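Colleague: Quick one: sequence and predicted model below, then my questions.
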Amino acid sequence: MAHAIMLQGTGSDVGKTVLVAGLCRAARKRGLKVRPFKPQNMSNNAAVAAIPGEAGEGEIGRAQWLQALACGVEPTVHMNPVLLKPQSDIGSQIVVQGKVAGAAAARDYQALKGRLMDAVMDSWARVGEGADLVIVEGAGSPAEINLRARDIANMGFATRADVPVVLVGDIDRGGVIAALAGTHLILSEEDRRMVAGYIINKFRGDVSLFDDGIAAIGRFTGWRSFGTVPWLSEAARLPSEDSVVLERLAGGTARPLKVAVPMLPRIANFDDLDPLRAEPLVEVVFVPPGSRLPADAGLVVIPGSKSTIGDLAAFRQNGWDSDLIAHRRRGGRIVGLCGGYQMLGRRVGDPHGLEGGAATAEGLGHLDVETVMEPEKSVRNVHARSIHHDVPLTGYEIHLGRTEGADCLRPVVEIDGRADGATSPDGKVFGTYLHGLFGSDPFRARFLEEFGIVGGGADYRAGVEAALDAIADHLETHLDCDALFAAARSAGLDSPAASNIWQY
């Protein structure tokens, strides 16, 4: 088994995902064979990953896909063995080692954790095979001691796997000294012994001004500091994992093309819009509940959803259905992706209650298609081709449902030789199940030309790679990475391949 270190946060959204990705890239640059691991994730931004030893593919959190990219390896389902996909205010779909294992309310899920730990430890043994180092990301915070008894995401995993922990505190939100000192105070002695030190993240300004803060944390906790990380502007170029970031994307700088994206309650895979956000002449605005779709938008994109029928109801409650009609009358364009594609049709039926209860809902009616939810879930990476622009595409499918109707006679893409999607007779509205459509640089360039934008379609993937390199260099500058990676030795794990790499 490889050496390992785990990053846990004093709270959610403290920047663990980006730090793990950056450290993975930094370790790779040092010549280490490094892998990411997250025992339990909660996100509707999913990616498709290989199931080692099987022909099919499964789901993992988008963050672990990004971290695998940082490591320079193909993602597998063992990098994120438990994925929770929220589909209501109190319940989630449970994905175990890439496959849907059922759904449970939050209270019922707590009782399942004991059995899920077996899957976590099985994946843990597999993910480190052939690696020198595994960098683990926690979820939420170890300070949630009310959940400690059945924890599989933070200290429950760390103590079981004997992995040393580095705590991450977010100074940008304030109270970071209290967050770290308070975590130290309420952790049990067993959990406290797992902590090798801490990182201060998202600092703005002169780092030396926090020297007294570092000294205070040392007095309260006795923990060592691995460094203070200034605000990472490059993180904005990376795919987002959690819908919590959407609040920061509700506005932008005015540009020639405004793209409006309704912020659905169960929005999923909204990173489909990241390549458009990276375009210098495109403004992507995520429209929060209670706000209207902007009248000056040239394009409205309805993104994926984990609960199509529920989000359809929310769409109407916000008045976005009327806004969409007005948008189309003004000559605006509409694109639906996955669940958004289903919403654009005439009807969505869920006879098996796959989204929480048998129901049928009237669609938005902009495409002459109907969708029926079916038990078998499509999860796969695909190669495709844009029919209208005749350019290659790569992407993935993660969806329930079969969509048929007259507008399917004008498909959007061809996926592995199979037609997919539908287009309105006037060509102003289309929908497809293909995620990653805008990630194709040639397609994006041709698509933006239809809005009068010439010169788009820059290499988006290269931009992500460059951001990972920049973040890795940033962390090498501001963290004691030698000491941090060396702390992984205390995990008590042996890796013949790593016998000499810890000497710098």
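Modeller: Good, I have the coordinates.

Colleague: Going by C-alpha atoms from here, please, whenever you check contacts or count neighbours.
Modeller: OK.

Colleague: doesn't Leu409 make contact with Ile387?
Modeller: No: between Ile387 and Leu409 there is no contact under Cα atoms under 8 Å: 11.9 Å.

Colleague: hey, where'd the strands end up in the stretch 151-300 of the chain?
Modeller: Listed from the start of the chain, the stretch 151-300 of the chain has strands (DSSP state E, counting those that start in this stretch) covering 165-170, 195-203, 225-230, 257-262, 267-268, 282-287, 299-302.

Colleague: what does the longest one contact?
Modeller: The one in question is strand 195-203. Under the criterion Cα atoms under 8 Å, 6 or more residues apart in numbering, residues 14-15, 164-172, 176, 223-232, 487 lie in contact with strand 195-203.

Colleague: And the helices in the stretch 201-350 of the chain?
Modeller: With helices called from DSSP state H, counting those that start in this stretch, the stretch 201-350 of the chain shows them at 211-221, 274-277, 308-317, 320-329, 339-343.

Colleague: meant to ask about the stretch 351-500 of the chain
Modeller: Taking DSSP H, counting those that start in this stretch, the helices of the stretch 351-500 of the chain run over residues 441-449, 460-478, 481-487.

Colleague: buried set for the second one?
Modeller: Applying a neighbour-count criterion of 16 or more other Cα atoms under 10 Å, one finds 460, 463-465, 467-476 buried in helix 460-478.

Colleague: Nearest to Ala46 among those?
Modeller: Checking these against Ala46 by Cα to Cα gives Val464 as the nearest, at 17.5 Å.

Colleague: distance of Phe447 from Thr423?
Modeller: Distance of Phe447 to Thr423, given as Cα to Cα, to the nearest Å: 14 Å.

Colleague: just so I know, which of the strands of the stretch 151-300 of the chain lies nearest Ser240?
Modeller: strand 267-268 (11.1 Å).

Colleague: where's that closest one relative to the chain centroid, distance-wise?
Modeller: Relative to its chain's centre, strand 267-268 lies at 10 Å (Cα atoms, centre = their mean, to the nearest Å).

Colleague: Identify the residues contacting it?
Modeller: So strand 267-268 is contacted by Asn44, Asn45, Ala46, Ser243, Pro303, Gly304, Ser305, Lys306 (Cα under 8 Å, 6+ apart).

Colleague: quick one: which of the residues you listed has the most company?
Modeller: In terms of neighbour count, Gly304 stands highest of the contacts of strand 267-268 at 30 neighbours, by other Cα atoms under 10 Å.

Colleague: let's bring in a second one:
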Amino acid sequence: MKKVDSGQLKVDSENPDSSCQLSTVNCQLTLMVQGTTSDAGKSTVVAALCRWLARQGVAVAPFKPQNMALNSAVTEDGGEIGRSTALQALACGLAPHSDMNPVLLKPQSDRGAQVIVRGQVLGNMDAIAYHDYKNTAREAVLAAWRDLSARYPVIIAEGAGSPAEINLRENDIANMGFAEAVDCPVILVADIDRGGVFAQLVGTLELLCESERNRVVGFVINRFRGDPALLQSGLDWLEQRTGKPVLGVLPYLHGLLLDAEDAVADAGEHAGEALNVVVPVFPRISNHNDLDPLRLHPGIALHLVGPGQTPPPADWVILPGSKHTRADLQWLREQGWEPYLQRHLRYGGRLLGICGGFQMLGRAIHDPDGIEGRPGSSDGLGLLDMETTLVAGKQLRQVEARLLPGGEAVSGYEIHNGVTAGPALQRPLFDVGGRLDGAVSDDGQVMGGYLHGLFDRAGVCDGLLQPPQESTTDYEQHRQAALERLADAIETHLDASFLRGYSRHPGNA
């Protein structure tokens, strides 16, 4: 790898004031991380850069112009953004804010999505309608970036998918369209673990226009396993072929578990005695980060069951969140889960529903206004005496609650449209500051509620699920340790002059 010429980056580490030429917003510096493919590692590289810069005392914030994901988080200003961006805010030591992810698309079908702009639901659009809306969305993106830039001198932005998706280039706001609009440099990340890494990088460059190619200042190769010396000849060829530096080769970090945008991580293996927890993976599963603490729990064996798979015997079944509750309930029935759940309960198993999964437990789900899809009603599983009506006006709040009746503290959040009513709610699962949430059946086998993140505190997991051994893992500490591990990898494997140029930016501590 050759050293980075600070002139390529428009950042001179010996004269950091030169970085002001990148933007006229308070001498602000934006760097964008784009990827050759989805899941190339953009989110983790952004999180790593954010944590490394924060460790240097840099006032840095993450930014993702447009995201498409079903995992979301509630922000301090009462909005909704992608979960991965919220994790990057944590890496910066910041509370998540809606300015950090001004456009969030939550798929509801193969052709349509709920559109969230600056934290609030705009409505549902199909792909063609959203394409026509992009010019308006661009203004929201640039306004959010300007507002964020006024508060933080360094912004690490993340692209979406690949900048070489030709069919999406017109009116692009997610990748090069944003980079061109704010005139920021771009680093390109490729995943060598997938294979074909040199084709990914060279092919992506070839599909960009000249001005876009010129703003790519270097490459990062992600998830490398083995001896780096074996890769050197390829790196030399790549730099000669493109005239651009390889900024670093990041190692494959085994066992890294951090908030995902959409991909459902493997459950992992557990040796010895364990509580068996089974989860159906809905086609529109949302906020499945709720399950991450269970993956880490030494006393829990988590089984994720996809389409066509036979669910194993379970101590607990958890019905997770859903972005299209009625459609996912229909999928559940088509996959044969209803008789499985009846048999599970008949033999003493227990069942928990979270948000959309909680709504499925009732007698019916009504969607008279077509909030999630075609208007209509669906019969629920009939396991709790309640009904849910989907209404406009999404509930978005961060909450502190207590688990009933044990009293364990819960720190979670709500993201839902449904209003649930019925006698079952007279036996609640949570006390949310005096407001009761959820329901528990008379025999205690079936329960649920609207709170996401309920397992983040180990005491709740142990108190509710009662595994054979208690957890020794603090999930929040685990996330912080994983972010430190990412920052260490960046510090060790990324070009030092590149990092120095950003850490010496004027206005930083």
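Modeller: Now that the structure is in, tell me what you want to look at. Source: prediction; values computed, not measured.

Colleague: More neighbours: Phe447 and Thr423 of the first structure, which one.
Modeller: Thr423 (23 against 18).

Colleague: Please tell me how far the counterpart of that one in the second structure sits from Gly453 of the second structure.
Modeller: Aligned counterpart of Thr423 of the first structure in the second structure: Val440 (TM-score structural alignment). Distance of Val440 of the second structure to Gly453 of the second structure, computed by Cα to Cα: 18 Å.

Colleague: What of Glu210 of the second structure?
Modeller: On the measure of Cα to Cα, Glu210 of the second structure and Gly453 of the second structure end up 45 Å apart.

Colleague: go on, Leu383 of the second structure?
Modeller: For Leu383 of the second structure relative to Gly453 of the second structure (Cα to Cα), the value is 23 Å.

Colleague: who's more crowded, those two?
Modeller: Gly453 (21 against 18).

Colleague: How many residues are close by the residue lying closest to the more buried one once chain neighbours are set aside?
Modeller: Leaving aside its chain neighbours, Gly453 of the second structure sits nearest to Gly412 (4.7 Å; criterion: Cα to Cα, 6 or more residues apart in numbering). Neighbour count for Gly412 of the second structure, taken as other Cα under 10 Å: 21.

Colleague: mind listing what Gly356 of the second structure touches?
Modeller: Gly356 of the second structure is in contact with Leu319, Pro320, Gly321, Ser322, Lys323, Thr325, Tyr450, counting by Cα under 8 Å, 6+ apart.

Colleague: which one in the first structure is aligned with it?
Modeller: Matched by TM-score structural alignment, Gly356 of the second structure corresponds to Gly339 in the first structure.

Colleague: any idea how far that match lies from Ser305 of the first structure?
Modeller: Plainly put, Gly339 of the first structure is 5 Å away from Ser305 of the first structure if you go by Cα to Cα.

Colleague: With Arg115 of the first structure instead?
Modeller: 28 Å.

Colleague: now do Ala419 of the first structure
Modeller: According to Cα to Cα, Ala419 of the first structure and Ser305 of the first structure sit 22 Å apart.

Colleague: again with Arg204 of the first structure
Modeller: For Arg204 of the first structure relative to Ser305 of the first structure (Cα to Cα), the value is 35 Å.

Colleague: Could you do Glu279 of the first structure as well?
Modeller: Note on Glu279 of the first structure: its distance to Ser305 of the first structure, by Cα to Cα, is 24 Å.

Colleague: Please verify my assumption that Ile302 of the first structure contacts Val259.
Modeller: No: assessed by Cα under 8 Å, Ile302 of the first structure is found out of contact with Val259, at 10.3 Å.

Colleague: so which strand or helix has Gly7 of the second structure?
Modeller: Element membership of Gly7 of the second structure, judged by DSSP states H and E, is helix 6-9.

Colleague: I'd like to know which elements that helix is packed against.
Modeller: Counting contacts by 3 or more Cα pairs under 8 Å, 6 or more residues apart in numbering; DSSP states H and E, helix 6-9 of the second structure packs against helix 496-503.

Colleague: with the first structure superposed, average distance for the helix it packs on?
Modeller: Superposing on the first structure places helix 496-503 of the second structure at an average distance of 4.7 Å from its equivalents, by mean Cα distance after the TM-score superposition for the first structure.

Colleague: Give the buried residues for that helix.
Modeller: Neighbour-count burial for helix 496-503 of the second structure, counted by 16+ other Cα under 10 Å, picks out Ser497, Phe498, Leu499, Arg500, Gly501, Tyr502, Ser503.

Colleague: ok, the fourth one to Lys244 of the second structure distance?
Modeller: In this case it means Arg500 of the second structure. Separation of Arg500 of the second structure from Lys244 of the second structure (Cα to Cα): 19 Å.

Colleague: could you check the distance from Ser162 of the second structure over to Gly370 of the second structure?
Modeller: Here the criterion is Cα to Cα. By it, Ser162 of the second structure lies 32 Å from Gly370 of the second structure.

Colleague: Please identify the buried residues of the helix or strand harbouring Arg126 of the first structure?
Modeller: Under the criterion of DSSP H and E, Arg126 of the first structure resides in helix 106-127. The neighbour-count check on helix 106-127 of the first structure (16+ other Cα under 10 Å) flags Tyr109, Lys113, Leu116, Met117, Ala119, Val120, Met121, Ser123, Trp124, Val127 as buried.

Colleague: Can you tell me which helices and strands that helix packs against?
Modeller: Against helix 106-127 of the first structure (3+ Cα pairs under 8 Å, 6+ apart) you get strand 34-37, strand 82-86, strand 91-96.
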